[in-house]
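Student: Everything below, folded, please.
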Amino acid sequence: MSAQPEPALLHTEEEEALRAAVRDLLTDHCDPADVVTRTESAAPHDLSLWKTLAESMGLAGLLIPETLGGQGATHRETAVVLEELGRAVAPVPYLTSAVVATEALLGCGADDLLTELATAQTVAVLAVGLHVAPAGTVPGVRLEGGALHGELTGIADASFADVLLVPADDGGLYAVRAADATVVPQVSLDLTRPVARVVLDGASGRRLGDAAPAVRRALRTGAGLLASEQLGLADGLLTETVRYLGERKQFNRQVGGFQALKHRLARLWLEVAGLRAAARNAADALSTGEDTDVAVAVAQAYAAQVAVHAAEEALQLHGGIGMTWEHPVHLYLKRAKADAIAYGTAGVHRATLAELVDLPTP
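Tutor: A predicted model of the protein is given here:
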């Protein structure tokens, strides 16, 4: 009797080993109390953690071919990393640089910049608002006399970037050194992924290729793999909340033993299980190129509500301590809320899904 093939959506041994390595690193170098303290400073990004992830572990180049200095891995491995980063609400530009900007550069064939990203010499950010969906309208700056002029808002992690990938009104995507632009921090709900306004006043840029296909590819991948970050956030909160309720006592009983709370946690567990399937399917579809648009739309139509619900339940079930600034649960709630509009809202993705399956909305 022949052996049955392993279901495609299950994690491989290599993926589980990668998860363990990343989780161990974050346990040692991404303490929640330190993240809270960092968000109160002028430098919310964790440069030391980023260097360890990008340089020592080589994770910045997961999606970049080995011929360019990368790992030549797939979106499945990248999803594992993002899940663990979401679980730790790590303040590093992994999604924006190692995923979104990398995909844009792959779409343009910018080998030299890809090598810089793979070897952690450079952090790149796509200068498109975090709220823009894959099929949304992408604002561009003016190209006048070979120089770029204009303003772009809501650019995630721009303050940490070395290179900005800027769409222009001539249809091109330009690489602009961040030092040639004015990056003005904006008020960010999620302090672990700050946004900024980018002002270009005669900045020089190098044309990489056509903006439309490269940006759409980048945003679609960003939306699909964002679901893995949201999964890690939700699953981590559920695990921590169950642990806390097992320790907390009220009326000389463990709070976790109350039937009403068991029901709430069971409902949340089912939601997280559903998100795990949707996020994994999106990562696998991005890797294989099969039914990618549908898989990404399904994942993002569902992910936001689960992540936000997990954060709200965690905050409430942690009682008084959950309402304090010192406890990190507020970071998770803010990340979940910010992720809910990143790369398109759930409503936008539901509308996209309806069109893809020929089921128009009323």
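Student: C-alpha only now, for contacts and for neighbours.
Tutor: Will do.
Student: And the contacts of stretch 228-239?
Tutor: If you take C-alpha atoms under 8 Å, 6 or more residues apart in numbering as the criterion, stretch 228-239 is touched by 79-80, 82-89, 265, 268-269, 272, 275-276, 279-280, 303-304, 306-308, 310-311, 314, 332, 336, 339.
Student: And this one, please, so the two structures can be compared:
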Amino acid sequence: MDLTRTEEQELIAATARELLSARAAAAGARAMDGDPAGHSADLWKELTGLGWTGLPFAEDDGGAGGDFLDACLLFEELGYALVPSPLAASVAACGMPIARFGTPGQRERWLGALAAGTVATAAPLPWDRPGEGPTAARDGTGYVLDGVAPFVPFAASAENVLVAARLDGEPRAFWVDTASVTLHPVGTLGFDRPCHVELRDVRVPPDAVLGGDRAPADAISRFGAAATCAEMVGAAQRVLDMTVAYAGERHQFRKPIGTFQAVQHHCSDMAIDVLGSRFIAYEAIWLLSSGRDASQEVATAKAWVSEAYERVCALGHQVHGAIGFTQEHDLHLFSRHAMSTALAHGDANLHLDDLATALDLP
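Tutor: Below is the predicted model of the structure:
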């Protein structure tokens, strides 16, 4: 595994950081906190114009010819700037399963639309309630979907949703028009404006099912979890940078608090967690980009990064003291983000249980 960035990847990351830093005041989490959509439509148009919405898709499918790792550099910078966006839901959790398992016709039609700026999202089966979620039944040559897909991010902004539903007891993935579903907005700590998506006798044609087995439905969670890890890595790096800067500026007893050993230990522990999170996340991302089976690596990354990001935020609050809890300071926004993303696509306990099962541990 070589995680050294190419010149092109360095350019992608640098361009993304510069752009998102300039747009954060108008499109960041603080600015979007009261917005019903939860993200900036103007920024989305700008991202589409830059080709970000099609970055990991093949040129024959209307994309830019990059790969999933390239897209994760964007997700990381979105986390660093704390800019809410449906980019990860649309491109990673929805687009990548299509790119990996779709027929040529599905890729041309669906990925072409995503690359052109159509907002889509994905609805994996609920990880915290096994056996629940939407079901599918055959209806002639097509299918009928029933049930509720919970906590679907940016569903109100999406034109389509890739729904994981059980067909004959096995998860399958279906491409659904959001005009045919009922959305129930849910208030959460996060910034992704989730909705419970209610499907009642939603009929879809035979070519709306993705792949011939459960692999595409599993890929929704796998790519979604990996993209979330990249976002958390960027956000944790930002919390570390904010904390180190504050430790150099805040004076106590006529000295910067960064000269105190206890504060230095906190910052060192944060740096270790950020670096470890980066390595473990991008190992899983690299394997996914290479087309390999990365189920155990993704589970390991999601379990570790979820807890590490929360630890980084907790230590950041220790260094900042009371100012970090105030509404005016951004640190509490990152803490909200950490709690929300830790639950996205499965919490640490779920992924550790999955790892124990895969490794046949008692």
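Student: Next, the TM-score between them, please.
Tutor: Here the TM-score of the superposed chains, computed with TM-score structural alignment, normalised by the length of the first structure as the reference length, equals 0.89; 348 aligned residues with a C-alpha RMSD of 2.2 Å.
Student: Tell me which of the contacts of stretch 228-239 of the first structure fall in strands.
Tutor: Taking DSSP state E as the definition of strands, these contribute nothing to them.
Student: Mark which of those residues are buried, thanks.
Tutor: Judged by neighbour count, with 16 or more other C-alpha atoms under 10 Å as the criterion, the buried members of the contacts of stretch 228-239 of the first structure are 79-80, 82-89, 265, 268-269, 272, 275-276, 279-280, 303-304, 306-308, 310-311, 314, 332, 336, 339.
Student: can you tell me which of the residues you listed are in helices?
Tutor: Counting by DSSP state H, the part of these found in helices is 79-80, 82-87, 265, 268-269, 272, 275-276, 279-280, 303-304, 306-308, 310-311, 314, 332, 336, 339.
Student: Now do the SS call for the aligned residue in the second structure for Trp325 of the first structure.
Tutor: Aligned against the second structure by TM-score structural alignment, Trp325 of the first structure finds its counterpart in Gln327. Each residue gets one of three states, and Gln327 of the second structure gets coil by DSSP: H, G, I helix; E, B strand; the rest coil.
Student: Which residue in the second structure aligns with Leu233 of the first structure?
Tutor: Under the alignment (TM-score structural alignment), Leu233 of the first structure pairs with Ala235 of the second structure.
Student: Name the SS class of its match, please.
Tutor: Classification of Ala235 of the second structure by three-state DSSP places it in helix.
Student: how much space between it and Ala123 of the second structure?
Tutor: Counting by C-alpha to C-alpha, to the nearest Å, the gap from Ala235 of the second structure to Ala123 of the second structure is 24 Å.
Student: What of Ala155 of the second structure?
Tutor: The span separating Ala155 of the second structure from Ala123 of the second structure equals 9 Å under the rule C-alpha to C-alpha.
Student: now the residue nearest the centre of the second structure, what's its secondary structure?
Tutor: Computing the C-alpha centroid of the second structure and ranking residues by C-alpha atoms, centre = their mean puts Thr228 first, at 3.2 Å. Local secondary structure at Thr228 of the second structure is given as helix here, using three-state DSSP.
Student: try the one 3 residues further on
Tutor: What three-state DSSP gives for Glu231 of the second structure is helix.
Student: In which helix or strand does Pro150 of the second structure reside?
Tutor: Taking DSSP states H and E as the definition, one finds Pro150 of the second structure inside strand 142-152.
Student: Likewise for Leu359 of the first structure?
Tutor: Secondary structure assignment for Leu359 of the first structure, by DSSP H and E: no helix or strand.
Student: Helices of the stretch 101-250 of the second structure, residue ranges please.
Tutor: Chain-ordered helices for the stretch 101-250 of the second structure, with DSSP state H, counting those that start in this stretch as the definition, fall at 104-106, 112-115, 215-249.
Student: Now the last one on the first structure. Mean distance?
Tutor: What it means is helix 215-249 of the second structure. Comparing helix 215-249 of the second structure with its match in the first structure after superposition yields a mean distance of 1.2 Å (mean C-alpha distance after the TM-score superposition for the first structure).
Student: next structured bit after that helix?
Tutor: strand 251-252.
Student: residues near the match of Trp325 of the first structure, how many?
Tutor: Here the number of neighbours of Gln327 of the second structure (other C-alpha atoms under 10 Å) works out to 11.
Student: Gly65 of the second structure now?
Tutor: Neighbouring residues of Gly65 of the second structure were enumerated by other C-alpha under 10 Å; the total is 14.
Student: show me the contacts for it.
Tutor: Gly65 of the second structure makes contact with Leu55, Pro56, Phe57, Ala58, Glu59, according to C-alpha under 8 Å, 6+ apart.
Student: can you redo the helices of the stretch 101-250 of the second structure as TSV with distance to Ala137 of the second structure?
Tutor: As requested, the helices of the stretch 101-250 of the second structure are arranged in TSV below (distance: least, C-alpha to C-alpha, whole Å):
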stretch	distance to Ala137 of the second structure
helix 104-106	21
helix 112-115	27
helix 215-249	16
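Student: quick one, which of the ones you listed is packed in tightest?
Tutor: For these, the largest average neighbour count (mean count of other C-alpha atoms under 10 Å) is found in helix 215-249, namely a mean of 25.
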